[in-house]
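Trainee: 3D, please:
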Amino acid sequence: MNELSELAEAGELARISELARVTDERLAGQASGAGARALLAAIVEEKPGPATATATATAAAAAGRRAPRSRRARRLLVGLAATAALAAAAVMGPVLLERIPGTATSYANTAIDIELRGDEYIARIKDPFADHALYAEGFQALGLNIGVDLIPASPTRVGEIVRYGFAGTTRADRLGGGLKPEGCTLDQEGCFLTATVSKGFKGRGVFYLGRPAKPGEKYQAFAEAGRKGEMLEGYDADGRTVGKVAAEARRRGLRVVFRIIEPNPDGNGFGMGRDQSAKVGDHWYVWAAEPEQAGTVRLLVTEKHLRKNPVTGE
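Mentor: Just a heads-up that it's a prediction; the model follows:
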């Protein structure tokens, strides 16, 4: 008689059947939690009852073998239970570490890692081009109602919080972010976009982070084109003629496009010109130069010279 027959006669297969009722669905999300650890500890520490010991001894006697072989069978069961728990953990996708209701402190998926450090959660963006729902998923798993969106930005706005909002929050609630380590750039190894949320954040928060633009993608966040690190670095276009600014842009290998603006009556602020198809002459005036996309600068212009820059209010 082989060992499988011995286990069947001893009633051990019935015990395996009972263990099998703990299905993958019931273990989902608990393989690394307190419940899984308690289950494994209970299996390991359980002592055989009288009925089990008697049945095992009877089966051993019938086979002409000694009862101690039952310990081998029990070690087999423990091994099977431990293997099942490890297998359940291995097939999990997003991982929520130490997931005990109200005490989870970290989360990870393919797009983001989040960890509680001191009095704030620090989220490291692993994939800046991922679906923004994956970022929100991580915060929601930790009980935080936080929305995150990454938008294409000109070089000096990459890693900055472009804008953010709050709803139903308290004075203690804080959102932040940037590039970490401080002063690094995304093309450096070990440099990441990060988002921070204060511990115990109430209500809802949402923030937008600037990310590198894909080829041909227009910027949704940008700095003035003359700023250090931007396409017209060191050049001040304010109040110059279109002819002069366009010549400088083309000298740098840039394409030039125009936006015709209409200043407000008081000179502070502006609206869009009604006819954007009008031909812009070299004698027109430039009030701001903005990066539109990689290799293209957008000039905000009027036909007449103005006493006050409507873009800057100066």
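
Trainee: From here on, just use CA atoms for contacts and neighbour counts.
Mentor: OK.

Trainee: Pull up the gap between the residue nearest to residue 244 when sequence neighbours are not counted and residue 224, please.
Mentor: Distances taken as CA to CA, 6 or more residues apart in numbering place residue 282 nearest to residue 244, at 7.7 Å, with adjacent residues excluded. Distance, residue 282 to residue 224, by CA to CA, to the nearest Å: 21 Å.

Trainee: neighbour count winner among those two?
Mentor: It is residue 224, of residue 282 and residue 224, that has more neighbours when counted by other CA atoms under 10 Å, with 19 against 14.

Trainee: circling back to that earlier point, got the contact list for the residue nearest to residue 244?
Mentor: 241, 242, 243, 244 (CA atoms under 8 Å, 6 or more residues apart in numbering).

Trainee: so the second one makes contact with residue 289?
Mentor: Think residue 242. No. With contact defined as CA atoms under 8 Å, residue 242 and residue 289 do not form a contacting pair (10.5 Å).

Trainee: mind listing what residue 201 touches?
Mentor: 144, 169, 172, 173, 174.

Trainee: picking that back up, the residue nearest to residue 244 in helix, strand or coil?
Mentor: coil (DSSP: H, G, I helix; E, B strand; the rest coil).

Trainee: and what of residue 312?
Mentor: coil.

Trainee: and residue 240, how many neighbours?
Mentor: Neighbours of residue 240 (other CA under 10 Å): 18.

Trainee: That one and residue 311, how far apart?
Mentor: In terms of CA to CA, residue 240 sits 14 Å off from residue 311.

Trainee: shared neighbours, these two?
Mentor: With CA under 8 Å, 6+ apart as the test, residue 240 and residue 311 both reach residue 287.

Trainee: circling back: just flag the most distant two among the contacts of residue 201.
Mentor: Maximum pairwise distance in the contacts of residue 201, criterion CA to CA, is 14.5 Å, between 144 and 172.

Trainee: Sequence B follows; please return its structure for comparison with A:
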Amino acid sequence: MNDIDDLVKAIDRAPCAPDQGPGAWELRAQIMATPQARRRFLPRMPAGASRLSMALAGTAVVATVAVLAPALLTGKDGPATAYANAAIDIRLENGEYIATIKDPFADHALYAEGFRALGLDIGLELLPASPTRVGDIVRMGFAGTTSKDRLGGGLEPEGCTPSHEGCLLKVTVSAGFHGKGVAYLGRPAKPGERYQAHQRADIEGEMLDGYTPDERTVGEVVAEARRRGLRVSFQIIKPSPGGGFSMNPREQSATVGDHWVVWAAEPEQAGTVRLIVSEKRVAKNPVHGD
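Mentor: Got it, this is the predicted structure:
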């Protein structure tokens, strides 16, 4: 008698088991049909184990799988109050929906699925952002909203550092939101990914924090950037006489001299600062207008 027969006999108490019981025939057929790679992990059941024990074990497996599926909870009066899938968790709290982003790199359709399940016609896209813009709604496009409709972004818990474990992105939506459209939320960038949303490079929390690059020479600012271990790129502009500036993408290959003027600095991607420069100095900053 082999291990399979022992297992069958423990479960099927039919006369002459494990050879003749109907449960034994069925169980043996299922076990023998199982690929060897999986079969070798089958535990030996102790003598006296019942079909109920096997059934409960199967129920536990089903319950574990169910946790991974989308979940929708309804309130006492019927309307949905919470939804969760692999990418987003949305709950109604104190008159607003709080959507916690579980996977900031997920397919955007999974975010929309969550809002749609709660009756909200909101699309959400996450854009790579410089550190101080992570968690911001960087732009949005909505139609048909009322004055009571509110939408915002942030970090959960508030004030946490995005790169630290447990610091999550969140979106808040007023209950009964009537608008239709899409919001763009800043997320941490992947290595080598260019920012699609950023602040000035010299504000607190950005790469030139504590240093003012405006209206200094390129030589000065590049030296400071290198001192901080940063790479430098340039965006060449032509100041307009009445203020403002113009930029021609085909004129970005010119050699930038150390005597050129820096009018602003922007984070381009992690470790790289982009300097907005012109060859000649003008009386008024063409980028900031001061």
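
Trainee: Give me the buried entries from the contacts of residue 201 of the first structure.
Mentor: 144, 173, 174 (16 or more other CA atoms under 10 Å).

Trainee: and which of these is nearest residue 24 of the first structure?
Mentor: residue 144 (27.3 Å).

Trainee: any idea what that closest one aligns with in the second structure?
Mentor: The pairwise alignment with the second structure assigns residue 144 of the first structure to residue 120, based on TM-score structural alignment.

Trainee: Ok, residue 266 of the first structure next?
Mentor: In the second structure, residue 266 of the first structure lands on residue 242 (TM-score structural alignment).

Trainee: Could you tell me whether its match really is in a strand?
Mentor: No. Looking at residue 242 of the second structure with three-state DSSP, it is coil, so not inside a strand.

Trainee: Could you measure from it over to residue 280 of the second structure?
Mentor: 15 Å.

Trainee: And residue 254 of the second structure, by the same measure?
Mentor: 14 Å.

Trainee: Tell me where the second structure has strands.
Mentor: Assigned by DSSP state E, the strands in the second structure fall at 71-74, 80-84, 88-93, 96-101, 121-129, 137-143, 151-156, 168-174, 180-188, 231-236, 238-239, 245-246, 261-269, 272-278.

Trainee: So which of the ones you listed is nearest residue 194 of the second structure?
Mentor: Among these, the nearest to residue 194 of the second structure by CA to CA is strand 261-269 (4.6 Å).

Trainee: Give me the buried stretch members for that closest one, please.
Mentor: 261, 262, 263, 264, 265, 266, 267, 268, 269.

Trainee: cool, and stretch 99-115 of the second structure?
Mentor: Applying 16+ other CA under 10 Å to stretch 99-115 of the second structure flags 99-105, 110-115 as buried.

Trainee: just to revisit the earlier point, tabulate the buried residues of strand 261-269 of the second structure in a markdown table, adding columns for distance to residue 131 of the second structure.
Mentor: Listed next are those as a markdown table, based on distance: CA to CA, whole Å:
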| residue | distance to residue 131 of the second structure |
| --- | --- |
| 261 | 26 |
| 262 | 22 |
| 263 | 22 |
| 264 | 18 |
| 265 | 15 |
| 266 | 12 |
| 267 | 9 |
| 268 | 11 |
| 269 | 10 |
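
Trainee: what's the nearest residue to residue 182 of the second structure if we skip its chain neighbours?
Mentor: With CA to CA, 6+ apart as the criterion, residue 182 of the second structure has its nearest non-adjacent residue at 4.3 Å, and that residue is residue 123.

Trainee: That neighbour - how many residues pack around it?
Mentor: Neighbour tally, residue 123 of the second structure, other CA under 10 Å: 22.

Trainee: pretty sure it is touching residue 114, no?
Mentor: No. Contact criterion CA under 8 Å: residue 123 of the second structure and residue 114 do not qualify, at 9.7 Å.

Trainee: Look at the residue opposite residue 215 of the second structure in the first structure once aligned and say how many residues are nearby.
Mentor: Here residue 215 of the second structure is matched to residue 239 in the first structure, going by TM-score structural alignment. Summarising burial for residue 239 of the first structure: neighbours were counted as other CA under 10 Å, giving 19.

Trainee: cool, and the one 4 residues further on?
Mentor: For residue 243 of the first structure, the count of nearby residues is 15 (other CA under 10 Å).

Trainee: show me what contacts it?
Mentor: 281, 282, 283, 284.

Trainee: what do you get for residue 191 of the second structure?
Mentor: Residue 191 of the second structure touches residue 270, counting by CA under 8 Å, 6+ apart.

Trainee: Point me to the helix or strand that includes residue 85 of the first structure.
Mentor: helix 69-90 (DSSP states H and E).

Trainee: so how far is that helix from its chain's centroid?
Mentor: Here the centre of helix 69-90 of the first structure is set off from its chain's centre by 36 Å, with CA atoms, centre = their mean, to the nearest Å.

Trainee: buried residues in that helix?
Mentor: Those would be 70, 73, 74, 77, 78, 81, 82, 84, 85, 88, 89, for helix 69-90 of the first structure by 16+ other CA under 10 Å.

Trainee: what about the residue nearest to the fourth one when sequence neighbours are not counted, which helix or strand?
Mentor: Which is residue 77 of the first structure. Residue nearest to residue 77 of the first structure in three dimensions, not counting chain neighbours: residue 16, with 7.3 Å by CA to CA, 6+ apart. Taking DSSP H and E as the definition, one finds residue 16 of the first structure inside helix 12-19.
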